[in-house]
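> The sequence isn't on hand, but the structure is:
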């Protein structure tokens, strides 16, 4: 829900800034297949974990490294957008804490237990969820972990987030505004006043 609301807010602000919805149809993010491939890798890994198939401990690190490289490449190709830079920074923050904890994102058991998805605790502890790990005394960089609860309907799709996730949301908002208005929010439009389909394909 947070992602949907963020995009909707970005569209509204973009329109207030004299942007056009039609601009969205003209935009083509460079190398978008890199992001699609990254999500497919994560999806397959989660399906395998959900089926109870045990994977080597090192697999989490390998998977996250592959996903990181794919995402980082896409962010680099689209770095002209201010919003994409923020998304990249947020994703890097998440990747750093995961790399420091065996390739998995630490999550607060206390915070998770207070949500409607508390049943995921068992999945994490049994290894079915290969993306997360319950925080403990040995967890590194706890401040970057999933420790922030999202209340009410706002958390209907992601009830516990990290600082990196919030930075990503800021990036999505900025990127949406940029796409609707056809211009950068930060910096100058040194490549084109209006970056449309001819600019990013």
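Nice, I can see it. The structure displayed is predicted, hence computed values, not measured ones. Residues are numbered from 1 along each chain as shown.
> all contacts plus neighbour counts: C-alpha atoms, from now on.
OK.
> Could you look up the SS state of residue 106?
Secondary structure for residue 106, judged by DSSP: H, G, I helix; E, B strand; the rest coil, is strand.
> ok, now how distant is residue 31 from residue 121?
Per Cα to Cα, to the nearest Å, residue 31 is found 36 Å from residue 121.
> can you give me the strands for the chain?
105-107, 132-134, 148-149, 160-161 (DSSP state E).
> Residue 53: which of those is closest?
Residue 53 sits nearest to strand 132-134 of all these, at 15.8 Å, using Cα to Cα.
> list the helices and strands the closest one packs on?
Helices and strands touching strand 132-134, by 3 or more Cα pairs under 8 Å, 6 or more residues apart in numbering; DSSP states H and E, are strand 105-107, helix 120-126.
> Turn these into CSV, including distance to residue 46 and mean neighbour count.
Listed next are the helices and strands packed on strand 132-134 as CSV, based on distance: least, Cα to Cα, whole Å; neighbours: other Cα atoms under 10 Å:
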stretch, distance to residue 46, mean neighbour count
strand 105-107, 14, 26
helix 120-126, 11, 16
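> here's the one I want to compare it with:
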């Protein structure tokens, strides 16, 4: 759903007079933090890392710490770039998702609506390291992936995902807009 929102935002931006070239001129500060957050998120989602952590007596703690580091890196990146359109929505959605993931040992609970997609989808949830089927007593369950969505596939999404998608759509619209740089000579004449 979030990727669909990003594509839709870019396409709408281009249809509204935006330019592909503008994508290359948009600047984000501290991009390594964003990449660090994605790497930490990826670690929580791959089997070999989960299998390696399984040898520890503190799997739940380690997964929670990694999720907290991922949330911190992403949050700091977003706060530094907060003037970009849509960033506050992405920040709010990421915070909601991060809180429920940290509270559940680095894994996102998935609600019973997953059954709408069939038995295979429900069975697959527990085979993925960073998700699990909720029993109904998990902390912050109201922030979990509870809502079924169909966008180029079937997904379970959370309230945080809806906020992230709205922010990404808005950011996508902004990304194709032409960059308007101030003429430094004109600015210096105005200020002198």
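Sure thing, it's come through. Keep in mind that this is a model prediction, so the values were computed, not measured.
> Which position in structure 2 pairs with residue 165 of structure 1?
Under the alignment by TM-score structural alignment, residue 165 of structure 1 pairs with residue 161 in structure 2.
> mind listing what its match touches?
2, 93-94, 97 (Cα atoms under 8 Å, 6 or more residues apart in numbering).
> Next, see which of those residues are matched by contacts in structure 1.
Compared against structure 1 with both residues aligned by TM-score structural alignment, their matches' Cα atoms under 8 Å, the contacts of residue 161 of structure 2 retain 93-94, 97.
> Output those in TSV, with neighbour count and distance to residue 148 of structure 2 appended to each entry.
TSV is the format used below for those (neighbours: other Cα atoms under 10 Å; distance: Cα to Cα, whole Å):
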residue	neighbour count	distance to residue 148 of structure 2
93	23	17
94	20	19
97	22	16
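> Make JSON lines from those and add distance to residue 36 of structure 2 to it.
Below are these laid out as JSON lines (distance: Cα to Cα, whole Å):
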{"residue": "93", "distance to residue 36 of structure 2": "19"}
{"residue": "94", "distance to residue 36 of structure 2": "15"}
{"residue": "97", "distance to residue 36 of structure 2": "17"}
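> Name the nearest residue to residue 117 of structure 2, sequence neighbours excluded.
Nearest residue to residue 117 of structure 2, sequence neighbours excluded (Cα to Cα, 6 or more residues apart in numbering): residue 154, at 7.3 Å.
> Could you tell me how many residues sit around residue 18 of structure 2?
Using other Cα atoms under 10 Å, residue 18 of structure 2 has 20 other residues around it.
> List the residues that contact the closest residue to residue 170 of structure 1 other than its chain neighbours.
Nearest non-adjacent residue to residue 170 of structure 1, counting by Cα to Cα, 6+ apart: residue 86, 6.9 Å away. If you count contacts by Cα under 8 Å, 6+ apart, residue 86 of structure 1 has them with 167-168, 170-171.
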